[in-house]
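[1] A structural model of the following input is requested.
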Amino acid sequence: MILETPFLFRDAAGEWHELDPGTGVCLAPVLALYGQSVAAVDVRDRGALVIDFHDGAGLWIGPDPQFESWHLTGHGVASLMVGPGGEDGWDR
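    Presented below is the predicted three-dimensional model:
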C-alpha cells in the first residue's frame, strides 16, 4: 500500500491521529501496524479506503482533490488506486 496524501490512523485504543506522508518521525504511530493482521478492507464513496485491523486499529484515506491519494497492491489482490478528485463506481 502506498499513501500519498494525508490520512487518519486509529490506534488500537481507539484514538484517531491525523498524519501526512513525508513527515518522517511524525508517522511513528503507524509503526504499530507492522505485523498486524487485516480484518477488513473497504472502498467507500468516491474512493475512501478504509482498512480495519484485528487489534482494533484502522486507517481511513480519503480522495484528494488534486493528487492520487492511495494505491493498493499485493499478493492475491488486484491493483487498485484512486485518482485526483476520487472515483465513482466503488459500490460494486
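[2] drop to CA atoms for contacts and neighbour counts, all remaining ones
    Will do.
[3] which non-adjacent residue is nearest residue 58?
    Of all residues not flanking residue 58 in the chain, residue 52 sits nearest, at 4.4 Å (CA to CA, 6 or more residues apart in numbering).
[4] alongside the first, I'd like the structure of this one:
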Amino acid sequence: MQRNISNLDSSIKGIKPLNKGFDRLRKNFMAEGYEIVDLLNKPYSEGMNVEIINIIDDCKLNVDEKVMVKIICSQVNFNGVLIQRAQVDIATN
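    Have a look, this model is predicted:
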C-alpha cells in the first residue's frame, strides 16, 4: 500500500485520507506488537537482513551509493524480533 501511495501524484484528490488511513493501520499493528519497518528510499549496506530481488543502475547516485527504491515485501518485526525479511530492489551507481 505504501509503495502504491508513494507512486501517486501528490496533487490527486484523496491522497491525504489514504496516507492517514495507512498511518492508522500501521498504529493498529504497532499496538498489537507488530512493526512494519519503513525501508523505502533508505540507504542499503552489506549485511542488512533483506533479500535483494533486483539491482537497478541509477547514474544520479554517487559512486558506491546504494538505495532501496522498491519494497516488494516489507520487513515485519513482532515484539522486536524479525518474523518476515524484506524483499527489495536497490539502485546503485
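[5] now what about the TM-score between them?
    The TM-score (TM-score structural alignment, normalised by the length of the first structure) is 0.24; 48 aligned residues with a CA RMSD of 4.7 Å.
[6] follow-up on the earlier one: burial measure for the residue nearest to residue 58 of the first structure, as a count.
    Burial of residue 52 of the first structure is recorded as 17 neighbouring residues (other CA atoms under 10 Å).
[7] for residue 18 of the first structure, same thing?
    Residue 18 of the first structure, neighbours per other CA under 10 Å, totals 12.
[8] that one belongs to a strand, doesn't it?
    Yes: assessed with DSSP: H, G, I helix; E, B strand; the rest coil, residue 18 of the first structure lies in a strand.
[9] wouldn't it be in contact with residue 60 here?
    No: Residue 18 of the first structure lies out of contact with residue 60 (CA atoms under 8 Å); the separation is 9.7 Å.
[10] check contacts around the residue nearest to residue 58 of the first structure.
    38-41, 58-59 (CA atoms under 8 Å, 6 or more residues apart in numbering).
[11] hmm, which of those residues are the buried ones?
    58-59 (16 or more other CA atoms under 10 Å).
[12] want to throw the contacts of residue 52 of the first structure into CSV with distance to residue 80 of the first structure and secondary structure?
    Below are those laid out as CSV (distance: CA to CA, whole Å; DSSP: H, G, I helix; E, B strand; the rest coil):
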residue, distance to residue 80 of the first structure, secondary structure
38, 17, strand
39, 18, strand
40, 15, strand
41, 12, strand
58, 19, strand
59, 16, strand
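[13] secondary structure element for the residue nearest to residue 58 of the first structure?
    strand 48-53 (DSSP states H and E).
[14] again with residue 6 of the second structure
    helix 2-7.
[15] mind listing what's buried in the helix or strand just after that helix?
    Later in the chain than helix 2-7 of the second structure, the nearest helix or strand by DSSP H and E is helix 15-31. Buried residues in helix 15-31 of the second structure, counting neighbours by 16+ other CA under 10 Å, are absent.
[16] report the buried residues of the following helix or strand past helix 15-31 of the second structure.
    Next along the chain after helix 15-31 of the second structure, taking DSSP H and E as the criterion, comes strand 34-37. When burial is assessed from 16+ other CA under 10 Å, strand 34-37 of the second structure yields the following buried residues: 34-36.
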